[in-house]
Every structure is written in structure tokens, then in C-alpha cells.
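Trainee: Here is my input, please return the structure:
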Amino acid sequence: MNNYPLLNLFWTMLWFFLWIVWLFLLFKVITDIFRSDDLGGWGKGGWLIVTLLLPYLGVLLYVIVRGASMGKRSAQEAQEREAAFKAYVRNAAGTASPEPKRGSHVDDLTKLAELKDRGALTEEEYQRAKTKLLV
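Mentor: Next comes the predicted model:
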């Protein structure tokens, strides 16, 4: 019943964990090969073949030879994603430019409310104009 000592279990878990980490690194390297703009088609094909035919050695060589540019590409992609997200949030919030836009819906609604408060518009006219602005 005690054929598998606890130390062997720890070694098995360690090797399994290292294998999972290597798989993540392999996928990261393969995606970096395809994402790299400074490699041509033959270069990408060569690195892909080396990485797939000699998996451990190929990944290790790629990280040694192209690790610095791999990190730069990852950082640049993260900055581009962050800039795109910020632009999306500004666009969705209606503040695409730092200064307020002239003639925006908020300004028009404010003017309509002021006209209604002064009595220049009836409630029915106000609702029609507001509906036109919001549609």
C-alpha cells in the first residue's frame, strides 16, 4: 500500500508543474513568433520548426536569442491595448476630446430645459424636442 513515498509525490508534482510552465512558455513563444514584425516568413517558419521539432531546446534558444525583443513586443502590445481601452472609455463616456464639444446633446438639453423654465416652450414642445435630441 505504501509503494509511493511522499517524497516521490512531491517530485512528481514538481515535474508536472514545470511541464505546465514549459507549455505556457511554448505557447507564448509560438504567439511571439507569429506576432514578430522583424522576422520574415522564412525566419518565422524556421523558428517554428526548431521550436516544434526540438521543443525544450527550441524554446530555450528562442528565449535566449530573442528574449529581449519578445519583452519589448509584449510591453508595446500592452501599451497599445491600454491606449485603445482609454480611447474606448473616452468615446463611450462622450469625452473623446479634453475640451467639451460644442453643440453636444447635454448642452442642447440644458438649453431646452432653460427655455421650458422661462416659459418659452410648453411641456409638449419640450418633450418633442427632447425626443428628437435623444433619438
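
Trainee: switch to C-alpha atoms for all contacts and neighbour counts from now on
Mentor: Fine.

Trainee: in the chain, which spans are helices?
Mentor: 6-35, 41-53, 55-93, 105-118, 123-134 (DSSP state H).

Trainee: next up, for comparison:
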Amino acid sequence: MSFFENFWDFIWWLFIFYAFFAFLWALFMVIGDLFRDHELSGWWKAVWILFLVFVPLLSVLAYMIARGKGMAERSMERARQSQAETDAYIRQVATASPTEEIAKAKALMDAGTITPEEYNRIKSKVVV
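Mentor: Prediction:
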């Protein structure tokens, strides 16, 4: 008799597979949160890790019950910080330097695309 001949055996196998990966995901989220939390002392981190090693399922559940709210707050703060760093990098890369802006405006004025007054206005915006 093949393993996949019985439909309910297949469903049970899928459930076990899903539960195992959900547990691994939760375990890694807890471990990541432990090391991301700067308010928790090193000794408490070591205690949590010991419990996670020897009693993993109960420790993950206890951690999520005891520290779940702080876990969500730390995750949101990390996401905000990452977004701010990404935005700052994009602004840094996307904006041209004042010298480049003035050179572009000068080239446009030399080509006759803009007037000297427009060139001076662009130059005053960039220099400020």
C-alpha cells in the first residue's frame, strides 16, 4: 500500500508539513526578536535560548504570550528604520549635486532653451 493512496493520509501529511514549517518560522522569529531586543539583559536572553533548545514548543508559545506585544513593536520599529534608511539612500543617489544642477542649467541657457533669468532663478534655488 503506497503512502499517498489514502486521501486522509495525504491530508495529514500536509498538515504535519505545514505545522512543522509554521513552528520553524515562529522559532526563528522568536530568536531574531531576542537578539534584536536591547532592553533584555544577556542573562535573560541565555535563559530564553536554553528553554528554546530543551522545550522548544512550550518556550515559543510562552515567549509569544509574554513578549508578543513588544515583539510586534520591535518589528515595526525595525521596519520604520529600514524604510528611513532606504529613503535616505534613494534621496542621496537620486538628487544631483548643486554643481551638476548649475551645469545642466548653464547648458540649457547656452542652447537657448531657457532665458538668463530662468538660469539665475535655478542657480539661486540650488545654491540656497
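
Trainee: Take the helices of the first structure and lay them out in a markdown table including mean neighbour count.
Mentor: Output for the helices of the first structure, formatted as a markdown table (neighbours: other CA atoms under 10 Å):
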| stretch | mean neighbour count |
| --- | --- |
| helix 6-35 | 14 |
| helix 41-53 | 15 |
| helix 55-93 | 14 |
| helix 105-118 | 14 |
| helix 123-134 | 12 |
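
Trainee: now the counterpart of residue 72 of the second structure in the first structure: how far from residue 65 of the first structure?
Mentor: Matched by TM-score structural alignment, residue 72 of the second structure corresponds to residue 71 in the first structure. Going from residue 71 of the first structure to residue 65 of the first structure by CA to CA, to the nearest Å gives 12 Å.

Trainee: same question, residue 39 of the first structure
Mentor: Relative to residue 65 of the first structure, residue 39 of the first structure is positioned 13 Å away (CA to CA).

Trainee: cool, residue 4 of the first structure as well?
Mentor: For residue 4 of the first structure relative to residue 65 of the first structure (CA to CA), the value is 41 Å.

Trainee: before we move on, what about residue 22 of the first structure?
Mentor: In this view, residue 22 of the first structure and residue 65 of the first structure are 17 Å apart by CA to CA.

Trainee: what does residue 125 of the first structure give?
Mentor: For residue 125 of the first structure relative to residue 65 of the first structure (CA to CA), the value is 71 Å.

Trainee: right, and residue 101 of the second structure touches residue 126 too?
Mentor: Yes - between residue 101 of the second structure and residue 126 there is a contact at 7.1 Å, judged by CA atoms under 8 Å.
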